[in-house]
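> let's see this in three dimensions:
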Amino acid sequence: MIQEAKLTVEAGYEAIKTDPFPNRRTMGATHYGANMVERMEPKAIADAVEWMEALRETVGPNYEILVDAHARMDVASAIKAANAIEHVDLVWFEEPTHVENHNSLRQIRENTSVPLCVGERHFTRWDYDEILRDRLVDYIMPDIAWCGGISEIRRIASMAETQYIRVSPHDALGPVAIAASFQASIAIPNLYREECLHTWFETFKKIITPMFDIRNGSIFPNGRPGLGIELIPEAIDEFKIDVDSPEAQPGWWNNYITGDTKKSTGAWATADKD
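Next comes the predicted model:
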């Protein structure tokens, strides 16, 4: 993790996201996912604090750090965890609990000063209405492939803008979704940052042309029509997987690319509007 963080800083990215909490996979289960409501043991929270302090020491006092809990804690654990790592100075604490019950967010909101974020599991503007209207979070992360595409993500962003809530499009679905997300981000005035798993970029180079123009942590439009990229059809077959394989099961995708079975760290890029 420390080495990944150093490389991320050196590459010019201005923020980093990590998940320092244990999950069923790290405890030997066959899968983990959004169906979990976990009480975090004191040791788990203590380990997370140690992890976050080491990360802060590595990236320095002014670097932006974000934490993702992947919607797997119960409310009490989320409050304890948020308050335990607050001193690390987080940009946000993402998806601390299940997203279906907004009262959970309300309780966490009332018991911590750590900024909150949700969004990748919300679909269309109606899913966001109560969250934005009641300002239950400080940031949202709609996924362009899940929330309804470029038009819908812009509508959602406009709703958030009226509540002074910033937007960071979610990234997990490959280069076409990322390309669409980048295009939308350039036109979102209340953009925070565009999420990108930069460790995937070497793979993306094999299946799209041209590759994204990312320099010093920022992405620049390439002036091409549409999304600005084309798929390389003959390269796609290499990346087909058996839907019955362990790698294709719910929850496994999260760390599959990096092979990290304990904790994952991702970098963030700024969408340059110029």
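
> going by C-alpha atoms from here, please, whenever you check contacts or count neighbours.
Will do.

> who touches stretch 213-233?
Stretch 213-233 is contacted by residues 11-14, 176, 179-180, 182-183, 206-212, 268-274 when judged by CA atoms under 8 Å, 6 or more residues apart in numbering.

> ditto for stretch 12-29
In contact with stretch 12-29 (CA under 8 Å, 6+ apart) are residues 5, 8, 30-32, 44-45, 47-48, 51-52, 63-70, 215-218, 261-270.

> again, only using 7 Å
By CA atoms under 7 Å, 6 or more residues apart in numbering, the residues outside stretch 12-29 that reach it are 31-32, 44, 48, 51, 63-69, 216-217, 261-269.

> how deep is residue 225 tucked in, by neighbour count?
7 (other CA atoms under 10 Å).

> you'd agree it is in a helix?
No - counting by DSSP: H, G, I helix; E, B strand; the rest coil, one finds residue 225 to be coil, located in no helix.

> what residues sit buried inside the strand ranked longest in the chain?
The longest strand of the chain (DSSP state E) is strand 265-271. Of all the residues in strand 265-271, those buried under the rule 16 or more other CA atoms under 10 Å are 265-271.

> which SSE is immediately downstream of the longest helix anywhere in the chain?
Across the chain, the longest stretch assigned as helix under DSSP state H is helix 42-59. Remark: after helix 42-59, the chain's next helix or strand is strand 64-68, criterion DSSP states H and E.

> now that next one: how far from the chain's centre is it?
Here strand 64-68 is found 9 Å from its chain centre; the criterion is CA atoms, centre = their mean, to the nearest Å.

> what's the angle between it and helix 42-59?
150 degrees (axes from the mean of the first three to the mean of the last three CA atoms, to 10 degrees).

> just the angle between strand 64-68 and strand 265-271, please?
120 degrees.

> same for strand 64-68, what does it pack against?
Counting contacts by 3 or more CA pairs under 7 Å, 6 or more residues apart in numbering; DSSP states H and E, strand 64-68 is packed against strand 15-18, strand 92-94.

> tell me which of those strands lies nearest to residue 238.
Shortest separation from residue 238 across the helices and strands packed on strand 64-68 is recorded for strand 15-18, at 29.1 Å, computed as CA to CA.

> from the contacts of stretch 213-233, which land in strands?
Among the contacts of stretch 213-233, the ones falling in strands (DSSP E) are 208-209, 268-271.

> let me have the residues you listed in TSV, extended by distance to residue 136.
Converted to TSV, the ones in strands among the contacts of stretch 213-233 look like this (distance: CA to CA, whole Å):
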residue	distance to residue 136
208	38
209	40
268	23
269	25
270	25
271	26
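
> run this one through as well so I can compare:
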Amino acid sequence: MRVTAVRQWIVEFGYYNAIYVRIETDDGVEGVAEVAMRRRTRTVSAIVEELGEYLVGKDPTRIEQHSERMYRDSFLGGTLLTIGMSAIDVALWDLNARALGVPVHRLLGGKFRDSVPVYTHARATETPETFAREVADRIAMGFTAIKTTLPGFYTKVSSVHHETPAAIPARQTETELLPNWIWPLLAEYFAAAREVAGPDVHLMLDCHGRLNVANAVRLCEVLEPYHLTFIEEPVPPERPEWLAEVSRRSTTPIASGERWAGPYAAAPFLEQRAVAVAQPDVIFCGGITAAKRIATLAEANAVSIAFHNPFGPLASAATWHLAATLPNLLISESMLTPEQLVFWDRYTDDPPRVSGGEWLVSDEPGLGPRLRIEELVKHPFRPEYDRGGTR
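As a prediction, the model looks like this:
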């Protein structure tokens, strides 16, 4: 069996663009994948095209070899490269599993669990009261774990602009002066959320690296009474020692990892115990191959895995097939809003479904979902989604 073509389609996906990839072979077996990088879609597309040129004519069963060569032969690494690698890698796993008529998780060692717990998102909104209503709405949908972005810094955000102006400017750096009112306001938000959620619902906070170390510690102190499951990226994620200091001074677990470009980037954070929760993204870090290595490193350092995954059906399927095999899984992210699910059903047949905050592990061949090419071509790339304007 040899690869004959690697094709891709860029499509609009609500508030960003997604790239769908299909690897074709001379045996007629195909594998598909989905990646996305807001603001750099065309760059990633070019990398996928170049990696696809390398793959044509090769044996698609040599996944480990291709992962190594795509990484080393590129010479310069970084997340943009590993996103392109992810598209190829995930499609190869799908292709190989379909060739054998088995689900991807079977090739990864088989099920450790029969269902994967997932969390969803609630907007921070303009007031604690409206945020509490958002949380109550997600609980009514059956979720028992909910994450939000940093109140005051975010209300409703797209990849293009802040749809509602934030109290803290979008481009304010982590070292600039913060107003004193932000700390009691943060406490009010999570007091309201905890009141409607009760003690058993997991609440999480994503800071997008907006604070310096001192203010991150202050944030952890302010939110300690509300027993968050984790605080994500309280400081910029480039330096493990920054996260390690916050972790040492916080009783709330600290999470990070969505921007890791493979296991070599992840290793210092895990070895230094900079985080209690690792958040690799299967479509950012180099694919299933790289994410599995990161998960193994995390397990060896007693760190839990909470996958970053705010994307669509194939990205979710790839993430959850791997998640089903891991002994150190904590939970996985999902973006299962009604607005996003429209695109899941538009672009794929048999997308993964979540009920009661869990994905029941599928035994369908490959990743499960199949692409609807006729729909992909109807909804092409939208340049305005790649302009930026938020941190």
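
> residue range for the longest strand of the first structure in the second structure?
Under TM-score structural alignment, strand 265-271 of the first structure corresponds to no residues of the second structure.

> which secondary structure elements does that strand contact?
Here strand 265-271 of the first structure touches strand 15-18, helix 175-186, strand 194-196, strand 218-220, going by 3+ CA pairs under 7 Å, 6+ apart.

> try it again at 8 Å.
Applying 3 or more CA pairs under 8 Å, 6 or more residues apart in numbering; DSSP states H and E, one finds that strand 265-271 of the first structure contacts helix 2-10, strand 15-18, helix 175-186, strand 194-196, strand 218-220.

> relative to residue 235 of the first structure, which of those is closest?
Within these, the stretch nearest residue 235 of the first structure is helix 175-186; the backing value is 13.2 Å (CA to CA).

> mean deviation, that closest one versus the second structure?
Superposing on the second structure places helix 175-186 of the first structure at an average distance of 1.0 Å from its equivalents, by mean CA distance after the TM-score superposition for the first structure.

> the first structure: which residue goes with residue 218 of the second structure?
In the first structure, residue 218 of the second structure lands on residue 80 (TM-score structural alignment).

> before we move on, what about residue 149 of the second structure?
The pairwise alignment with the first structure assigns residue 149 of the second structure to residue 19, based on TM-score structural alignment.

> what subset of the contacts of stretch 12-29 of the first structure is buried?
Buried among the contacts of stretch 12-29 of the first structure (16+ other CA under 10 Å): 32, 44, 48, 51, 63-69, 217, 263-269.

> so the longest strand of the first structure versus helix 175-186, what angle?
Interaxial angle of strand 265-271 of the first structure relative to helix 175-186 (the same axes, to 10 degrees): 50 degrees.

> contacts for strand 265-271 of the first structure?
With CA under 8 Å, 6+ apart as the test, strand 265-271 of the first structure has contacts from 1, 4-5, 8, 13-19, 182, 185-186, 192-199, 217-220.

> tally of neighbours for whichever residue in the second structure pairs up with residue 218 of the first structure?
In the second structure, the residue matched to residue 218 of the first structure (TM-score structural alignment) is residue 358. Applying other CA under 10 Å, we find 19 residues neighbouring residue 358 of the second structure.

> any idea how far residue 358 of the second structure lies from residue 52 of the second structure?
Using CA to CA, to the nearest Å, residue 358 of the second structure is found at 34 Å from residue 52 of the second structure.

> try residue 88 of the second structure
7 Å.

> the two - which one has more neighbours?
With neighbours defined as other CA under 10 Å, residue 88 of the second structure and residue 52 compare such that residue 88 has more, 32 against 24.

> which residues sit in contact with that one?
Applying CA under 8 Å, 6+ apart to residue 88 of the second structure gives the contacts 21, 23, 33, 48, 51-52, 287.

> could you do residue 346 of the second structure as well?
By CA under 8 Å, 6+ apart, the contact set of residue 346 of the second structure is 372, 375.

> that one pairs with which position in the first structure?
Under the alignment (TM-score structural alignment), residue 346 of the second structure pairs with residue 206 of the first structure.

> and for residue 106 of the first structure, the neighbour number?
With other CA under 10 Å as criterion, residue 106 of the first structure counts 16.

> re the thing from before, closest to residue 249 of the first structure out of the helices and strands packed on strand 64-68 of the first structure?
Comparing those by their distance to residue 249 of the first structure (CA to CA), the top pick is strand 15-18, with 21.9 Å.

> off-centre distance for stretch 23-40 of the first structure?
Offset of stretch 23-40 of the first structure from its chain centre (CA atoms, centre = their mean): 18 Å.

> first to last residue in it, what's the distance?
Stretch 23-40 of the first structure: ends 10 Å apart by CA to CA.

> quick one: buried residues of it?
Of the residues in stretch 23-40 of the first structure, 23, 32-33, 36, 38, 40 count as buried by neighbour count, 16+ other CA under 10 Å.

> so the counterpart of residue 324 of the second structure in the first structure versus residue 88 of the first structure, what's the distance?
For residue 324 of the second structure, the aligned residue in the first structure is residue 186 (criterion: TM-score structural alignment). Noted for residue 186 of the first structure: a distance of 30 Å to residue 88 of the first structure, by CA to CA.

> cool, residue 221 of the first structure as well?
In terms of CA to CA, residue 221 of the first structure sits 34 Å off from residue 88 of the first structure.

> can you give me the strands in the stretch 201-350 of the second structure?
Secondary structure of the stretch 201-350 of the second structure (DSSP state E, counting those that start in this stretch): strands at 202-206, 230-232, 254-256, 277-278, 304-307, 329-333, 348-349.

> burial of the aligned residue in the first structure for residue 315 of the second structure, as a residue count?
Residue pairing (TM-score structural alignment): residue 315 of the second structure is matched to residue 177 of the first structure. Taking other CA under 10 Å as the neighbour definition, residue 177 of the first structure ends up with a count of 19.

> which residue, other than its chain neighbours, is closest to residue 177 of the first structure?
residue 145 (6.1 Å; CA to CA, 6 or more residues apart in numbering).

> that neighbour -> the second structure?
Checking TM-score structural alignment: residue 145 of the first structure goes with residue 283.
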